[in-house]
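Trainee: structure of the sequence below:
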Amino acid sequence: MEFNGLQRNRNYKKLLKTIIIAITVIILLVPFIIWENNSITVTKYDKYSSSITESFEGYKIVHLSDLHSKNYKGRGATIISTLEPDIIVITGDLIDKNDRNLHVAEEFIKRVSNIAKVYFVTGNHENLSPLYPYLLEIFDMYGVTVLDNEQQKIFIKDESITIYGYADTEYDIETEKVLDKDDFNLVLCHKPYAPEIFNTINADLVLCGHAHGGQIRLPLIGGLVAPDQGLFPKYSEGIHDYSDTSVVINRGLGNSIFPFRLFNRPEIVVITLHK
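Mentor: Predicted coordinates:
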């Protein structure tokens, strides 16, 4: 009896120690997660291309994606303003399919459209949202250009680059029109799909999002899970080069079904063009 009582006491102490350690870890981890999910990082890339002309040397593109109506209360726009972009591009999921209003999205668009010209392509959440027609009205109000399966030339003096937008619908990029190889071609799309294919249509720079950086990033492994790619996604963030084509996958600014990120801060990307 005395032995059993001693054993139970040891087990109780072990359990108590485990509980204390677990509570301590949670107490330490929760503030870190809150900080990390609200602390925006800026990632900078340089894109060199023989198609870049003198007028576009040093041209800055700020790339945003997957805000999902997260409210940064102006902090995101303040960071973007310090980057002094020539244009701002948003590659979908500005809103979340479950949003009941567009207050956050409108305030965000109002702020960033005062910084530079804004271009937008739809994400899957816009396609699933009954509020998307009203978002289009907001875009029109603030001069945002929506490029869903459309293109537009951007001119400086008599020199130009071409910006293309692919709507977030099921399409086969291999059947898409081959782009003008003599021009610098900037492509916007929401999902990364198989990014190496963009090299076959003469895209110089492709900007996309959707993967949320893999949501949880593990040391030496990378992203844990991404929509449409499942566990350990191949394409979740960063820059991927295929011959003359560079594909940039933005980790995004917000969350959707999965409520938090870990070791994966929200991201604003800025790309500077060079000849």
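Trainee: make it CA atoms for all contacts and neighbour counts henceforth
Mentor: Will do.
Trainee: mind listing what's buried in the longest helix along the chain?
Mentor: For the chain, the helix that runs over the most residues, judged by DSSP state H, is helix 2-38. Along helix 2-38, these residues count as buried under the neighbour rule (16 or more other C-alpha atoms under 10 Å): 33, 36-38.
Trainee: any chance of these in JSON lines, plus distance to Ala77?
Mentor: JSON lines is the format used below for these (distance: C-alpha to C-alpha, whole Å):
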{"residue": "Ile33", "distance to Ala77": "22"}
{"residue": "Glu36", "distance to Ala77": "18"}
{"residue": "Asn37", "distance to Ala77": "17"}
{"residue": "Asn38", "distance to Ala77": "14"}
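Trainee: wait, doesn't His63 sit right on Val112?
Mentor: No: contact criterion C-alpha atoms under 8 Å: His63 and Val112 do not qualify, at 11.7 Å.
Trainee: please generate a structure for the following sequence too, so the two can be compared:
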Amino acid sequence: MTKGRGGKPEIKDDLCEYRSAVNTVCELLPMETRECWRTPFKEAYLGIYHELGKRLVQHCRLLATSGAIPRVDVPPTVLHAVFATDRPDHAFLQDPLRWGFGLTEPMATKTLARLLSAGHSETRAKRIHAFLQALGLPEDCASLRALESCRIFAEQDRIDLKLVWIDDANRDVVVIVEAKLGHKITDGQLSGYRKAVKALHKTDPFASILLTLDDGVLSALHPQQRKLWKQVDWRTFCMRFERLRPIEHDAAVQMFLTTLWHRTGCLTQEDRHGRI
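Mentor: Modelled structure (predicted):
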């Protein structure tokens, strides 16, 4: 495990180390056993990956004791570093708001827009950068300097969220997000959003994201729309954002994020049996 600035573990190296440990174990397991461990690495399992890790380690130790395989350890710090379970301002450790009704889509997106727009330019840029990565965009999609002047709009041209910044060639870079908490999405809606961006910014969106509760939403769309839009589920987004956002000891931010986490499903008992 390598160290980043300030002596903190590098998340990417930890993730590689974790995967390497799991894959090493899998190569030594019988075929019928290994498939229950070597599955896509999902980030939606906050709080239970530590348990899964302990189960994997225990499983390996039992096999090692019986002489079936050599002993392979999965460093427990890897789980903490990858899923940020030990960050001091972890929002999901807070209780959600108990209003008697859930967040609506406009409430969620408008509050996200205000959250991303708040604070000093440097902090804003880091928060927006984390948001873009949580949506699945690559780390190099924008520089922090460019994001310091990023503009965030909610409900402009009926688009739930729109982020706009200027690239090195002085052109608008636009990311649009259609956020759904259960309502249906139509091909006409999505086509209209992209046309509105083209008309206003003279360019197609850099990324078009569907933020939904249901993984199957994208598959129900017309094939042309499936090429233009990327689907991200709310739980994966919340997990990524919580891991990547800058540390902020702000009770209001924590309260909103944990309320959003609970509104979008958080974890269920079925997740306790999720596979690595």
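Trainee: got a TM-score for the two of them?
Mentor: Comparing the chains after superposition, counting by TM-score structural alignment, normalised by the length of the first structure, produces a TM-score of 0.31; 133 aligned residues with a C-alpha RMSD of 5.5 Å.
Trainee: circling back to that earlier point, common neighbours of His63 and Val112 of the first structure, please.
Mentor: Any residue near both His63 of the first structure and Val112 by C-alpha atoms under 8 Å, 6 or more residues apart in numbering counts here, and that gives Ile88.
Trainee: who has more neighbours, these two?
Mentor: Comparing His63 of the first structure with Val112 by other C-alpha atoms under 10 Å, the one with more neighbours is His63, at 28 against 20.
Trainee: secondary structure class for that one?
Mentor: The local conformation at His63 of the first structure, judged by DSSP: H, G, I helix; E, B strand; the rest coil, is strand.
Trainee: now for it: which residues touch it?
Mentor: With contact set as C-alpha under 8 Å, 6+ apart, His63 of the first structure has these partners: 88-91, 207, 250, 268-271.
Trainee: could you rerun that using 7 Å?
Mentor: Contacts of His63 of the first structure were listed using C-alpha atoms under 7 Å, 6 or more residues apart in numbering, and they are 88-90, 268-270.
Trainee: for it, give its distance to Arg8 of the first structure.
Mentor: When C-alpha to C-alpha, to the nearest Å is applied, the distance between His63 of the first structure and Arg8 of the first structure equals 59 Å.
Trainee: in a strand, that's where Val175 of the second structure is, yeah?
Mentor: Yes: using three-state DSSP, the secondary structure at Val175 of the second structure is a strand.
Trainee: I figured it hits Asp160, correct?
Mentor: No: shown here, Val175 of the second structure and Asp160 do not form a contact pair, counting by C-alpha atoms under 7 Å, at 11.0 Å.
Trainee: can you pull the residues that touch both of those two?
Mentor: With C-alpha under 7 Å, 6+ apart, Val175 of the second structure and Asp160 have no common neighbours.
Trainee: okay if I get the contacts of His63 of the first structure as TSV plus secondary structure, neighbour count and distance to Ala226 of the first structure?
Mentor: As requested, those are arranged in TSV below (DSSP: H, G, I helix; E, B strand; the rest coil; neighbours: other C-alpha atoms under 10 Å; distance: C-alpha to C-alpha, whole Å):
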residue	secondary structure	neighbour count	distance to Ala226 of the first structure
Ile88	strand	22	25
Val89	strand	23	22
Ile90	strand	26	19
Ile268	strand	21	19
Val269	strand	23	19
Val270	strand	21	23
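Trainee: and which of the residues you listed is nearest to Ile26 of the first structure?
Mentor: Distance ranking of these against Ile26 of the first structure, using C-alpha to C-alpha, places Ile268 first at 28.6 Å.
Trainee: what sits against Val247 of the first structure?
Mentor: Counting by C-alpha under 7 Å, 6+ apart, Val247 of the first structure makes contact with 195, 205-207, 239-241.
Trainee: please repeat the previous calculation with a cut-off of 6 Å.
Mentor: For Val247 of the first structure, the contact set (C-alpha atoms under 6 Å, 6 or more residues apart in numbering) comprises 205-207, 239-240.
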